[in-house]
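Participant: need a 3D model of the sequence below.
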Amino acid sequence: MNDLDDDALMAELRRIAAEVDPVPLSVVEAARAAIATRHLDHELAELVADSADAGSGLLFEAVRGPGVAESRLLTFDGGGVQVDVDLAPTGGGLRVIGQFTGPVTECAVERGDGGALELAVDELGRFVADDVSPGPLRLRYRSEIGQLVRTAWLVP
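Facilitator: As a prediction, the model looks like this:
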């Protein structure tokens, strides 16, 4: 027998096994759930404030001024660190400005397409990311004690 015959035989055996004894739906669902929870060791930062919530618009305009309503202010708390984030549309992208109130050792903006933009955090805990691609994003950071924290996905 050659390799081609072996491959054809294996394909036929897989087809027969799938027909006679298919994988139970509960096993497929459990596998999907396991993949979805692969980052359980990461803490999810709690959303403390969001300028998009009803009732916060008046304070937002009083602080930022009228006509800046496209910008969105968010505050998250997680890993012993609080972070304030300003999401502002710029041309075809998004500007992300933030400040941590607590020490962090790394920071990144993760995009929905799987990419990530590593950010420098200054000595006061501030960071800026310009021209972030439009679409879902979240913030990832590591607290000084080593806890990896992520925010929920945001759709600006």
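Participant: switch to C-alpha atoms for all contacts and neighbour counts from now on
Facilitator: Will do.
Participant: element containing L59, please.
Facilitator: helix 57-64 (DSSP states H and E).
Participant: remind me what that helix packs against, helices and strands.
Facilitator: Taking 3 or more Cα pairs under 8 Å, 6 or more residues apart in numbering; DSSP states H and E as contact, there are no helices or strands that helix 57-64 lies on.
Participant: let's see this one next to it:
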Amino acid sequence: MDKINNTYFPDKKCCEEKQHTWYLIDAKNHKVGRIATEIARILTGKNKSIYTPYRNTKNHVIIINSKHVVMSSADEKIYFRNSRRPGGLKKESFNQLKLRLPNRIIEHAVKGMLPKNKLGRVLFNNFKVYSSNFHPHIAQTPIEYKLNEIE
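Facilitator: Just a heads-up that it's a prediction; the model follows:
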């Protein structure tokens, strides 16, 4: 007796979108982890009905006001980077990095939630972060995405 595969795979016509979908998220006074999980969901395409794990759904995300993000354990969070040379390990706290490069906080969190393969690297390129209220992607007419903040 043959087993029938009941897994749904969208056909190629269904998944080919003519336009890319752009989302705009305001990160002001939102927690880093909550923002990052929503961004990773959108970039991987889990918010669409045609989600397939191995396919790029052509979603783009724009983050504004990244310098106003918050973290519940900001005093304890430490970011590490290493130049791979003797004595090249650098440590930086959340507050120091927020003053120096506020975009890197959200980028670091989102990159850790994306797949660790070629698709993850492509999806990360569809992600733009800006520390101010201005972004140069007005021509793409992004859809404003509301975050539900749970305290």
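Participant: where does the TM-score land?
Facilitator: Laid over one another, the chains give 0.23 as their TM-score (TM-score structural alignment, normalised by the length of the second structure), with 61 aligned residues with a Cα RMSD of 5.0 Å.
Participant: about what we covered before: quick check: next helix or strand after the helix holding L59 of the first structure?
Facilitator: strand 72-78.
Participant: buried residues in the helix holding L59 of the first structure?
Facilitator: Neighbour counts over helix 57-64 of the first structure (16 or more other Cα atoms under 10 Å) mark F60 as buried.
Participant: and for stretch 104-112 of the second structure?
Facilitator: Buried, per 16+ other Cα under 10 Å, within stretch 104-112 of the second structure: R104, I105, I106, E107, A109, V110, K111.
Participant: what does that stretch rub up against?
Facilitator: 32-33, 35-37, 39-40, 66, 94, 97-98, 124, 129 (Cα atoms under 8 Å, 6 or more residues apart in numbering).
Participant: buried subset of those?
Facilitator: V32, G33, I35, A36, I39, A40, S66, F94, L97, K98, F124, V129.
Participant: so which strand or helix has the second one?
Facilitator: Here G33 of the second structure, judged by DSSP H and E, is contained in helix 32-44.
Participant: against which helices or strands is that helix packed?
Facilitator: strand 59-64, helix 102-113, helix 118-124.
Participant: right, and those - which one's nearest T21 of the second structure?
Facilitator: strand 59-64 (4.9 Å; Cα to Cα).
Participant: of the helices and strands packed on helix 32-44 of the second structure, which is nearest I78 of the second structure?
Facilitator: Of these, the one closest to I78 of the second structure (Cα to Cα) turns out to be helix 102-113, at 10.8 Å.
Participant: what angle separates the closest one from helix 32-44?
Facilitator: 60 degrees (axes from the mean of the first three to the mean of the last three Cα atoms, to 10 degrees).
Participant: quick revisit: relative to strand 72-78, how tilted is the helix holding L59 of the first structure?
Facilitator: 100 degrees.
Participant: D86 of the first structure against G98, yeah?
Facilitator: Yes. Here D86 of the first structure lies in contact with G98, judged by Cα atoms under 8 Å, at a distance of 6.1 Å.
Participant: re earlier: could you check the angle strand 59-64 makes with the helix holding G33 of the second structure?
Facilitator: Using the same axes, to 10 degrees: helix 32-44 of the second structure against strand 59-64 is 150 degrees.
Participant: helix or strand next in line after the biggest helix by length in the first structure, which one?
Facilitator: Across the first structure, the longest stretch assigned as helix under DSSP state H is helix 3-20. Per DSSP H and E, the first helix or strand lying C-terminal to helix 3-20 of the first structure is helix 25-36.
Participant: buried stuff in that next one?
Facilitator: Under 16+ other Cα under 10 Å, helix 25-36 of the first structure has no buried positions.
Participant: remind me what the next helix or strand after it packs against, helices and strands.
Facilitator: On the C-terminal side of helix 25-36 of the first structure, the closest following helix or strand by DSSP H and E is strand 43-44. Applying 3+ Cα pairs under 8 Å, 6+ apart, we find strand 43-44 of the first structure packed against strand 148-150.
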